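Asks: Got a sequence here, can you model it:
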Amino acid sequence: MSETGEGDHREFTRVPIKIEVQVDSGGKSIFSEQTRDVSMKGLFMLCQDHALEAGAVCDMVLFLGGREEGIRIEVKGMVERLTPQGMGIRFTEIGLESYEHLHNLVLYNSQDSHKVEQEMKDHMGLKRRE
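Replies: Got it, this is the predicted structure:
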């Protein structure tokens, strides 16, 4: 999967990156050893276990550098879609420190850092400026 292309009208650039993620929702916990891509708006995680349904609200932790040590990005989200390969989850809430880590993750793994910075200027947090 590549970054957002010219014909793609997504609000935020997706970067292909593999990181560990844990999703908790309704007493269920799903762990994936890798994401397919991450953006400032959400992620797609590879998993075979579809214990959650579309629309499920969840708490997530993205582990940068592994589960035992390293940086943790904590976000709240909602399952947007399910595929045989995994789940697409939209971020709905993120704290300031996690937001900064997520921004840096996307920025430093993007092929076009200027575009990522412009996307950030065009938005207030996770929502487009009005």
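Asks: switch to C-alpha atoms for all contacts and neighbour counts from now on
Replies: Fine.
Asks: Am I right that Tyr108 is in a strand?
Replies: No: counting by DSSP: H, G, I helix; E, B strand; the rest coil, Tyr108 falls outside a strand, being helix.
Asks: Mind giving me the packing neighbours of the longest strand along the chain?
Replies: In terms of residue count, the longest strand belonging to the chain (DSSP state E) is strand 71-82. Contact analysis of strand 71-82 by 3 or more CA pairs under 8 Å, 6 or more residues apart in numbering; DSSP states H and E lists strand 57-64, strand 86-94, helix 96-109 as its packing neighbours.
Asks: next up, for comparison:
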Amino acid sequence: MSISDKNDRRKHSRVVFTTKIDIHMLDESGQNVKLAANSKDLSQRGVFVKTNSRPSLDTPCRVGVYLSGGIDDLKLEIQGRIVRHTDAGFGVEFQSMDLETYTHLKTLILYNIEGSD
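Replies: Next up, the predicted model:
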């Protein structure tokens, strides 16, 4: 795992972290949509989703981040919104999460940062 470019203007460290995620949101007609994909990177403030889908910017969503490898598999549930698109996918900014999810996410980020000074 590696930390993103230090020239990046983001306030929180991002780590390259690929895991299964799902995004729940409403489409333009108000129908529930579930998108299954993988993450590219992750921070305490957001996630980049690798996919060909491009939901509308500012669309509210619920993100499920699946963690495995421990005693039990874990799914983090986070409220967010779509904030950017690229050719590789889209970025979600996290809006709210419970304290337990925040703690797991913070530990995950700290554990995966290598070589930071």
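Asks: TM-score of the superposition?
Replies: Overlay of the two chains. TM-score (TM-score structural alignment, normalised by the length of structure 2): 0.85; 110 aligned residues with a CA RMSD of 2.0 Å.
Asks: Mind putting the helices and strands packed on strand 71-82 of structure 1 into TSV with distance to Met120 of structure 1?
Replies: Compiled in TSV, these are given as follows (distance: least, CA to CA, whole Å):
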stretch	distance to Met120 of structure 1
strand 57-64	20
strand 86-94	15
helix 96-109	9
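Asks: Let's have those in JSON lines, adding distance to Ile30 of structure 1 and mean neighbour count.
Replies: Formatted as JSON lines, these follow (distance: least, CA to CA, whole Å; neighbours: other CA atoms under 10 Å):
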{"stretch": "strand 57-64", "distance to Ile30 of structure 1": "10", "mean neighbour count": "21"}
{"stretch": "strand 86-94", "distance to Ile30 of structure 1": "11", "mean neighbour count": "20"}
{"stretch": "helix 96-109", "distance to Ile30 of structure 1": "20", "mean neighbour count": "16"}
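Asks: just to revisit the earlier point, next, the angle helix 96-109 makes with the longest strand of structure 1.
Replies: 80 degrees (axes from the mean of the first three to the mean of the last three CA atoms, to 10 degrees).
Asks: quick one: buried residues of strand 71-82 of structure 1?
Replies: Neighbour-count burial for strand 71-82 of structure 1 flags 72-80, 82 (criterion: 16 or more other CA atoms under 10 Å).
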